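J.: From the sequence below, what's the structure:
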Amino acid sequence: MIEFDHISKSFEIGKLGSETLRQDLIKYWKQLTQKASLNPSNDTFWALQDISFSVNEGEVIGIIGRNGSGKSTLMKILSRVLLPTTGLIRGKGKISSILEVGTGFHGELTGLENIFLNAQILGMKKHEVTQKLDKIIAFSGIEEFINTPVKRYSSGMYVRLAFSVAAHLDADILILDEVLAVGDADFQKKCLVKMRELASNEGKTALIISHDMQALRQLCNQIAYLEKGKLKEFGAPTPTIAKYLYQEKIEFLGQVYISPDEAPGNQYLRVKKVSITPSERVNQIIYRNATLSFELEYWNLIPDISIMVRLFVFSFSGECLIQIDTPLKNLGVNTLHCVTGTIPSNYLGAGSYYFSVYFLDADEHKVLGFDTCLSIDLAGKESIILGDIPQAHVSSILKLQYI
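T.: You can find the predicted model right below:
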């Protein structure tokens, strides 16, 4: 259905364009007559380098990688928003894409008017939109606000409407960029069900960029893992996702620093190690019924300071699910301290999570902080998200303490 043949894309750093049409034509002629070099220079940034893989009809392909790895650039080339510097994309069929929330929407128009506008931009005829209008509105779940100007919509409402339009197109290839990360849990489930239906029942092909590893594992036939513009891995979901999580998540996991001089931190505190250890693994997969043990060791380098350690747990869509603190502790200078905690089995739903650790003084000012220092991927039969649990209830179950 689609073949990416040695796709590369470069950008000139700090240059928005030439000053004259003549200079643009000269540059374009040079690109046609000279073989581009993949060797980076001071003013050239290669967002993609030599990307090659193929997608079969009816397959759902996940695109994963860190921010800046080239995922969106690759999808923009496929959507013909950008041209590749070198390489070709061969394919067949009509393409529909949601590359950004609300792309093709006009803020002053109502949701109803934007359905017609956006669908026709994406290639649908007016009579086709009319035939599917009720299904599009019902799927979006925003019937009450369909005659409200979309400039008053939240980002979640935007993406509901945008996905609803795209999902009901007669396109052969559907491209979604971070759509599964927006909206509530119920809508994310609806998206997953609809994507399965489009792929299995209607034979449509889909490429999805997402940080929700559990959703991609359930939905995708293959995963393309990009790293710094290169295709690091292309294969079955479980081993490819495992390789990505192992490579990308680790600032501390598995590392133990011998002395404060080499450990990360600042002039006040240095971190010896941070770890999350599951009670069991099955074929390298961690299931949600595993108990998760948290351990942190750090050195205090200055006298007369009291520190409270705060642990955050986020979903991969950025929602803060858990915040727990240690009691405030007066620390001795040049001493090593250990903090432990446990997340019970089945407390978190299936999905991907990352952890941040902050060190706060008596006035709750941040002395040191590490964002996304750990992450973990939990598998399970159901994609249950923790949701809004009162902090008092969280604190009664989860304990973070000095030992």
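
J.: hey, let's count contacts and neighbours off CA atoms from now on
T.: Noted.

J.: In the stretch 151-300 of the chain, mark out all the helices, start to finish.
T.: 155-167, 185-200, 213-219, 237-248 (DSSP state H, counting those that start in this stretch).

J.: would you turn these into JSON lines with distance to residue 314 and mean neighbour count?
T.: Output for the helices of the stretch 151-300 of the chain, formatted as JSON lines (distance: least, Cα to Cα, whole Å; neighbours: other Cα atoms under 10 Å):
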{"stretch": "helix 155-167", "distance to residue 314": "18", "mean neighbour count": "23"}
{"stretch": "helix 185-200", "distance to residue 314": "15", "mean neighbour count": "16"}
{"stretch": "helix 213-219", "distance to residue 314": "14", "mean neighbour count": "21"}
{"stretch": "helix 237-248", "distance to residue 314": "15", "mean neighbour count": "17"}
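
J.: can you tell which of these is closest to residue 47?
T.: Ranking the helices of the stretch 151-300 of the chain by proximity to residue 47 (Cα to Cα) places helix 237-248 first, at 18.1 Å.

J.: Which strands or helices does that closest one pack on?
T.: When contacts are defined as 3 or more Cα pairs under 8 Å, 6 or more residues apart in numbering; DSSP states H and E, helix 237-248 packs onto helix 213-219, strand 222-227, strand 366-379.

J.: again, only using 7 Å
T.: Judged by 3 or more Cα pairs under 7 Å, 6 or more residues apart in numbering; DSSP states H and E, helix 237-248 is in contact with helix 213-219, strand 222-227.

J.: from the middle of its chain, how far away would the shortest one be?
T.: The gap between where strand 222-227 is centred and where its chain is centred comes out at 13 Å by Cα atoms, centre = their mean, to the nearest Å.

J.: Show residues contacting it.
T.: 60-65, 69-71, 231-237, 240, 244 (Cα atoms under 7 Å, 6 or more residues apart in numbering).

J.: Whichever of the residues you listed end up buried, select them in ChimeraX.
T.: The buried residues among these can be selected in ChimeraX (16 or more other Cα atoms under 10 Å) with this line:
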select :60,61,62,63,64,65,69,70,71,231,233,234,237,240,244
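
J.: Now the second one, please; I'll put the structures next to each other:
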Amino acid sequence: MSDDIAIKVEGLYKQYRLGVIGADTLKDDLKLALAKLRGKSLADVYDIQGNDRMVGDSEYVYALQDVNFEVKKGEILGIIGKNGAGKSTLLKILSKVTGPTKGQIKVDGRIASLLEVGTGFHPELTGRENIFLNGAILGMKKPEIRKKLDEIVDFSGIGKYLDTPVKRYSSGMMVRLGFAVAAHLEPEILIVDEVLAVGDAEFQKRCIGKMNDVSKNQGRTVLFVSHNMASVMELCDRGLLMQHGTVHSTGKVSDIIPAYLNVFRAEALTSELHTLKTRNGNGKIQFHRVQLMDQENSVIDFVLSGQKMKFKVTLKVHKPQEFKQIHISLRVVDSNDVTLFHLSNSVANGKEVSINKDTDEFDVEFHLDKLPLNSGKYHFHLFCSDLQEVYDELNFAGELNVEGGNFYKSGKLPPASTSSFLVDYNVTI
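T.: Alright, predicted model coming up:
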């Protein structure tokens, strides 16, 4: 391996035996046994249809197949792909949480990983004790860790809880401390999974800035997994697209993201919202259905430029309880996932909304008096959170087909190739 390479992966495979090693709970074992009695295939039970990862109809499945790639020192690699593509399994192998079935991995440097909430923490130890524990695992001496302690505490914002056992921390606090520890204890390689989605938007932005800093200014290598393409585009030098346990493609992030979006849309456009698996959030509230409606409240398949319309979004509460300060937003994007406009109850109404404890389903309607889009095909993302937690996030939740309308009352529109977003204006001469 050349001196400028931080990670080299060759012929990597990971195989699991479903129902024996692969099942994590008694529920999974019972589900497998019942499926066998009913004559159902394991592909149906474990939702791995159509990806050729089953070994016939046996109890074995490949999570990874013949994975090959390199990461240079100081590079930020964005690893993207739908849920179940093999991203998390790959990171667990690189982090030595689990071993490969076969293949070779060469790593030059120490690795710090943030894979799941609470990864690397002992629940009975305090935040302070866990910081020193993680530093010791990385081979650091106590004086070295003490020098970094104030930075870690300041970045994580958990100062008043520093001497509290981490088992009493919220998921958001665990993530903040976990990232602060991983980023500030100076490993040569930093691995961050989608776990950052648990944190609030401001903290996510700070994490992006920190990862950029450790790579560009400190020469460290970062592997970053995310479903947020804007973050990947902003942060990463190169992209690696995983699909069905293999490397679909790798290269410039500007080339990889369009390939990912095409894979993503194929699922999103043929699924009901509640069946989509590629989503983020804790699921306490989830998007269930979305409808496009005209001013007569009729469901429509397409909209005209300038037409009065609304998005009717139905959400379901997993367990009825009182929710305060709920933020719900809808973001319309073009074919390159560039945001054209953003709608939210927080902006339109100037405040978040509270949900009654007896509510198990509710609707949110986003009204547009005049759709400001030229003819074309667009998509929209959905997001629901409060000030502390992300409840649900769906990228490419639906498609918005727009036909040319009489937006300017002149019977004319600018060429769609030059302007997607339409501005209402007048000209005087």
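
J.: Just put the helices of the stretch 151-300 of structure 1 in TSV and tack on distance to residue 326 of structure 1.
T.: Below are those laid out as TSV (distance: least, Cα to Cα, whole Å):
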stretch	distance to residue 326 of structure 1
helix 155-167	35
helix 185-200	30
helix 213-219	30
helix 237-248	28
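
J.: among those helices, which is nearest residue 3 of structure 1?
T.: helix 185-200 (18.2 Å).

J.: Which part of structure 2 matches the closest one?
T.: Using TM-score structural alignment, helix 185-200 of structure 1 corresponds to residues 201-216 of structure 2.

J.: compared with structure 1, how much does that stretch deviate?
T.: Compared with structure 1 after fitting, stretch 201-216 of structure 2 deviates on average by 0.9 Å (mean Cα distance after the TM-score superposition for structure 1).

J.: which other residues reach that stretch?
T.: The contact list for stretch 201-216 of structure 2 (Cα under 7 Å, 6+ apart) reads 74, 75, 76, 196, 220, 221, 222, 235.

J.: got the contact list for the equivalent of residue 118 of structure 2 over in structure 1?
T.: In structure 1, the residue matched to residue 118 of structure 2 (TM-score structural alignment) is residue 102. For residue 102 of structure 1, the contacting residues are 158, 159, 162, by Cα under 7 Å, 6+ apart.

J.: Dump those to a markdown table, plus distance to residue 148 of structure 1.
T.: Listed next are the contacts of residue 102 of structure 1 as a markdown table, based on distance: Cα to Cα, whole Å:
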| residue | distance to residue 148 of structure 1 |
| --- | --- |
| 158 | 12 |
| 159 | 15 |
| 162 | 15 |
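
J.: Compare the helices and strands packed on helix 237-248 of structure 1 and give me the one nearest residue 41 of structure 1.
T.: strand 222-227 (19.3 Å).

J.: mean deviation of that closest one from structure 2?
T.: Counting by mean Cα distance after the TM-score superposition for structure 1, strand 222-227 of structure 1 comes out at 0.7 Å.

J.: matching residues in structure 2 for that strand?
T.: Aligned by TM-score structural alignment, strand 222-227 of structure 1 falls on residues 238-243 of structure 2.

J.: Identify the residue of structure 1 aligned to residue 172 of structure 2.
T.: Residue 172 of structure 2 maps onto residue 156 in structure 1, by TM-score structural alignment.

J.: Find the nearest non-adjacent residue to its match, please.
T.: In space, and not counting its chain neighbours, residue 156 of structure 1 is closest to residue 183: 4.5 Å by Cα to Cα, 6 or more residues apart in numbering.

J.: What of residue 334 of structure 2?
T.: Excluding its sequence neighbours, the residue lying closest to residue 334 of structure 2 (Cα to Cα, 6+ apart) is residue 378, at 5.1 Å.

J.: how about residue 396 of structure 2, what does it touch?
T.: Residue 396 of structure 2 is in contact with 265, 268, 379, 380, 381, counting by Cα under 7 Å, 6+ apart.

J.: Redo those residues as CSV? Include neighbour count and distance to residue 140 of structure 2.
T.: CSV is the format used below for the contacts of residue 396 of structure 2 (neighbours: other Cα atoms under 10 Å; distance: Cα to Cα, whole Å):
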residue, neighbour count, distance to residue 140 of structure 2
265, 17, 45
268, 20, 46
379, 20, 48
380, 21, 46
381, 19, 43
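
J.: and which of those is nearest to residue 166 of structure 2?
T.: Using Cα to Cα, residue 381 is the member of these that lies nearest residue 166 of structure 2, at 33.9 Å.

J.: which SS state does that closest one fall under?
T.: strand (DSSP: H, G, I helix; E, B strand; the rest coil).

J.: wait, isn't it in contact with residue 330?
T.: Yes: between residue 381 of structure 2 and residue 330 there is a contact under Cα atoms under 7 Å: 5.7 Å.

J.: What's the separation between the equivalent of residue 93 of structure 1 over in structure 2 and residue 213 of structure 2?
T.: Aligning on TM-score structural alignment places residue 93 of structure 1 opposite residue 109 in structure 2. As defined by Cα to Cα, to the nearest Å, residue 109 of structure 2 lies at a distance of 18 Å from residue 213 of structure 2.

J.: can you check residue 86 of structure 2 too?
T.: Residue 86 of structure 2 sits 28 Å away from residue 213 of structure 2, taking Cα to Cα as the criterion.
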